[in-house]
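Enquirer: take this sequence and fold it.
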Amino acid sequence: MTPPQVVVVMGVSGTGKTTVGRLLADELAVAYAEADSFHPPANIAKMSAGTPLDDADREPWLDAIAAWARERVEHAGAATSSPYGVRGVRGVVSCSALKRAYRDRLRGAGPGVFFLHLDGPPELITERLGGRQGHFMPRTLLDSQYADLQPLQADEAGVVLSVAEDPESIVRKAVTALERAAGADNGSGQATG
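Expert: Okay, here's the model as predicted:
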């Protein structure tokens, strides 16, 4: 298994992908990108109107994210390290990546794409979305996201972490999972926490 090089913080809307992604990137001292910034205006308008995106809408968005990840892998200098000793991670990006096909497209960036799936029950996520201000994604689309969500498979490098904990605890667990994956000589590197 290739050690993690780019971490994709994934999950349905409202799981804290941006918060955890930024904290993790800061912890690892690497670049961070928010997948929402890769959406073309037409996608944002569609979601703002309460219409779910289809696969065709997502293809150029996923390709742009994969290009960002590929750039991190191909043009990074020396491996970075954190106080926890994780080496080789060169970027963190938040992206829903709900379907296996979407994750396959992101893995096209090259070896070393690692998925950090933030998971939580619909009731908790609905409550969080109710308190969120200024985001184009309406709460009414949450059901469609859960319907699309396909869990990580055994051959996908990644970890599933509960969002019931505070973001700092999630980041600590993510770093531990990355260390484990970086040291793994074989196996999927997938774990739950």
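
Enquirer: only C-alpha atoms from now on, for both contacts and neighbour counts.
Expert: OK.

Enquirer: hang on, isn't Asp63 packed against Leu106?
Expert: Yes - using C-alpha atoms under 8 Å, Asp63 is in contact with Leu106, at 7.2 Å.

Enquirer: out of the two, which sits in the busier spot?
Expert: When Asp63 and Leu106 are compared for neighbours, Leu106 comes out ahead with 24 against 17, by other C-alpha atoms under 10 Å.

Enquirer: where's the more buried one, which helix or strand?
Expert: Using DSSP states H and E, Leu106 sits in helix 100-107.

Enquirer: and that helix, how far out from the chain middle?
Expert: The chain centroid and the centroid of helix 100-107 are separated by 11 Å under C-alpha atoms, centre = their mean, to the nearest Å.

Enquirer: sequence B follows; please return its structure for comparison with A:
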Amino acid sequence: MLYIIAGVSGSGKTTLGKLLAKRLGLSFYDADDFHPHSNIEKMKSGQALTDEDRFPWLLTLHDNLLTWDKQGGAVLACSALKEKYRSILSGYNEVEIKWIFIVADNLLLKQRLESRKNHFFNPILLESQLKVLELPDYGLKIPADLDLEKQLDMII
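Expert: All right, here's what the predicted structure looks like:
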């Protein structure tokens, strides 16, 4: 089974994703690790990525999801901000994905981003992510301010 933990930067995708993968005995992957260097440099400089910037990255993630599905599943932390991004990731429903969306208020997100160390995401980009976020009517919605164990219990 494939699980995608989605949400804007600072929502806790990676932390929750690693714990979920460990609990389920699956491999964990962070979508940030698959960005091309040009995307990382653009975000470091405070420039928001465009759909054109994201398209090759999303295709790479989709290809990996197909592989991970054949290997028995995985957990992926990925922003997956727009419905068209989620469609690319799933290959327009080519693979079954359990979607988990972490939702948080702006104050919590800003606090988390400001306290982060050694991450390329420039906190000034949060507003651009919130502006394009399309929260779907499917999938599990998890409040970011819940204790991690409670978040895991909701998913399991």
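
Enquirer: where does the helix or strand that the helix holding Leu106 of the first structure is followed by end up in the second structure?
Expert: Moving toward the C-terminus from helix 100-107 of the first structure, the next helix or strand (DSSP H and E) is strand 113-119. Mapped onto the second structure using TM-score structural alignment, strand 113-119 of the first structure covers residues 97-103.

Enquirer: now the helices for the first structure?
Expert: Taking DSSP state H as the test, the helices found in the first structure are 17-28, 41-48, 55-75, 100-107, 122-130, 142-148, 167-183.

Enquirer: so which of the ones you listed is the most surrounded?
Expert: The highest mean neighbour count among the helices of the first structure belongs to helix 17-28 (a mean of 21), with neighbours defined as mean count of other C-alpha atoms under 10 Å.

Enquirer: tell me, that one lands on which residues of the second structure?
Expert: Residues 13-24 of the second structure are matched to helix 17-28 of the first structure when aligned by TM-score structural alignment.

Enquirer: for that stretch, the distance to its chain's centre please.
Expert: What separates the centre of stretch 13-24 of the second structure from the centre of its chain is 12 Å, taken as C-alpha atoms, centre = their mean.

Enquirer: mean deviation, it versus the first structure?
Expert: With mean C-alpha distance after the TM-score superposition for the first structure, stretch 13-24 of the second structure departs from the first structure by a mean of 0.3 Å once superposed.

Enquirer: what about the alignment partner in the second structure of Asp57 of the first structure, distance to Gly7 of the second structure?
Expert: In the second structure, the residue matched to Asp57 of the first structure (TM-score structural alignment) is Asp53. Distance, Asp53 of the second structure to Gly7 of the second structure, by C-alpha to C-alpha, to the nearest Å: 18 Å.

Enquirer: rewinding a little: who are the packing partners of the helix holding Leu106 of the first structure?
Expert: On a contact count with 3 or more C-alpha pairs under 8 Å, 6 or more residues apart in numbering; DSSP states H and E, helix 100-107 of the first structure meets helix 55-75.
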